[in-house]
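In: fold the following for me, if possible:
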Amino acid sequence: MTDVEALLRRVDGYLDAAPRAAARPVDAGPLRAFVSTAPWPYYVRPRPDLDLRAPGSVTAADVRAAAQVLREAGQAVAFEWVEELAPGLGAVLLAEGHEVRRFPLLVQPLPAAGRAAAGTAARLLDPDDEQLPAALAVQSLGFGAPGTATGPAGSAERDAHVPEPGLLEHVRSTLAAGRSVAAVAELPGDGVVATGWHTPVGPTTEVVGVATLPAFRRRGAAAAVLEVLVADAERRGCTLALLSAGDDDVARLYESAGFRRIGHVGAAEPRGPEPDRA
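Out: So this is what the prediction gives:
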């Protein structure tokens, strides 16, 4: 097994373990559906205990069966997978009428060597931090305007944003339990302008939800958040951090912070409206 394959297998195992704190796994052949108990939905993933690299390892019938598990639970259908470990899954999903996307997959062994200090101050959030609603708002607004370009959404839009019902309470509970860690970058007079999270499971963690208010992009705020998150992961004893980037431009920013590409994450959702889940 090559070093890259070993990393891909480790990432795949983590991605199977991480949802279990807030989802119930249900196997459907070579696939595993995660039925969410959180305020957000989860997805179907290939089972990491199986070798699914050969053609025909996942069939259309497998895809339909796994999708039905989520539909019967009243949840939206979505699939995620490590492309290099299930290379035929994307084509099957396309043939079944799904929209398929791919994202760069990057990792950084920890402890990280030679991190450059970011120019913007960032800090971790406690579960009861009064800036947690602002962090959730920044995440929503940042992902609502993908990419790295600046945009109009700023402090006023952040302050007007209201978190979805139950989301704030759930996030506070995951922070209190240590299942996730949140960080923010703040600017004097502007408040929270960037945020991000990491979710440790054993010696591996995933950096997720790194977002900057579009009006404050290209000022180093996201880099400051990333630095704080990686440093916290090191303190917790993690030896590998992983993340998926929204596109190649975003991936290059992570590469400049010490991450390296090892593959791609696939993601798919049905095209058009989903059947009524009521």
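In: CA atoms for contacts and neighbours, from now on please.
Out: Fine.
In: which residues does the helix or strand residue 243 falls within contact?
Out: Per DSSP states H and E, residue 243 falls inside strand 240-244. With contact meaning C-alpha atoms under 8 Å, 6 or more residues apart in numbering, strand 240-244 is reached by 11, 103-110, 203-208, 230, 233, 251, 264-265.
In: could you list which of the residues you listed belong to strands?
Out: When the contacts of strand 240-244 are checked against strands (DSSP state E), the matches are 103-109, 204-208, 264-265.
In: let's compare: structure for the following, please.
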Amino acid sequence: MRGVPYLELEDLPALLERLEHYYDAVPRSGARPENFGALTLFVRAGQGWPFSARPALGRRGEVRAADVHRVRLRQRELGVPESFEWVAETAPALQAAVEQAGLFVRACPGDGGALCAGQQQPVGKVSEIAGVGALPAARRRGLGLAVSAALVADARSRGVETVFLSAATRMPPGSTLGSASAPWPPH
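Out: Next up, the predicted model:
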């Protein structure tokens, strides 16, 4: 692609470090961090989708299954999903700790690429959601709904009052429009 810089392999550690700082910073604007050893659980202040627990920024040592158990207990107290997220390259031992604590791990994406994407196109107080699509292997998992909901939330946070969804009438061969049972628009 013209205009898109190519990432050199030696730049990967610096990129991963920037991403870890980003993953830690995003929830802090609307959540309170609670530390559990080498894990941080961001507890949302007010309404909104709950955050997953993740490795603490600047942690020392590996995450232990006991840390995962403590986070899961707190998530149950809060009535939020028991979920964890991390970048495998920055916390390679976390998967074993999470599995040892009794959770199933699904690698996303696993091959280094995105599973689902979409875009919103705001103009003034109106925005169109368009181009939402998932890879064939990732369909029927609710990813399109999740991406759409995130785009709506982003538009609303930027002052957009009207959001609408455009869908193609003709889909490429092998593609499907998924359905999910969820309220729309998401709150």
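In: any idea what the TM-score is?
Out: Superposed pair, TM-score by TM-score structural alignment, normalised by the length of structure 2: 0.61. Supporting alignment: 146 aligned residues with a C-alpha RMSD of 3.8 Å.
In: if we can go back for a sec, buried ones from the contacts of strand 240-244 of structure 1, can you make that a ChimeraX selection?
Out: The ChimeraX command for the buried members of those (criterion: 16 or more other C-alpha atoms under 10 Å) is given here:
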select :11,103,104,105,106,107,108,109,110,204,205,206,207,208,230,233,251,264,265
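In: circling back: list just the nearest of the ones in strands among the contacts of strand 240-244 of structure 1 to residue 58 of structure 1.
Out: Checking those against residue 58 of structure 1 by C-alpha to C-alpha gives residue 265 as the nearest, at 16.6 Å.
In: residue contacts, that closest one?
Out: Shown in contact with residue 265 of structure 1 (C-alpha under 8 Å, 6+ apart): 80-83, 102-105, 244.
In: JSON lines for those residues, including distance to residue 89 of structure 1?
Out: Compiled in JSON lines, the contacts of residue 265 of structure 1 are given as follows (distance: C-alpha to C-alpha, whole Å):
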{"residue": "80", "distance to residue 89 of structure 1": "10"}
{"residue": "81", "distance to residue 89 of structure 1": "8"}
{"residue": "82", "distance to residue 89 of structure 1": "10"}
{"residue": "83", "distance to residue 89 of structure 1": "8"}
{"residue": "102", "distance to residue 89 of structure 1": "12"}
{"residue": "103", "distance to residue 89 of structure 1": "15"}
{"residue": "104", "distance to residue 89 of structure 1": "17"}
{"residue": "105", "distance to residue 89 of structure 1": "17"}
{"residue": "244", "distance to residue 89 of structure 1": "18"}
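In: residue 65 of structure 1: which of the residues you listed is nearest?
Out: Closest to residue 65 of structure 1, out of all of these and judged by C-alpha to C-alpha, is residue 80, at 15.4 Å.
In: what does residue 82 of structure 2 correspond to in structure 1?
Out: In structure 1, the residue matched to residue 82 of structure 2 (TM-score structural alignment) is residue 77.
In: same question but for residue 54 of structure 2, I mixed them up
Out: Under TM-score structural alignment, residue 54 of structure 2 pairs with residue 45 in structure 1.
In: correct me if wrong: its match contacts residue 33.
Out: Yes: assessed by C-alpha atoms under 8 Å, residue 45 of structure 1 is found in contact with residue 33 at 6.4 Å.
In: tell me the strands in structure 2, going along the chain?
Out: Using DSSP E, the strands assigned to structure 2 run over residues 31-36, 39-44, 54-55, 116-123, 126-134, 162-165.
In: please identify the most buried of these.
Out: Stretch with highest mean neighbour count among those: strand 54-55 (a mean of 24; mean count of other C-alpha atoms under 10 Å).
In: ok, how many other residues are close to residue 29 of structure 2?
Out: Neighbourhood size, residue 29 of structure 2 [other C-alpha atoms under 10 Å]: 9.
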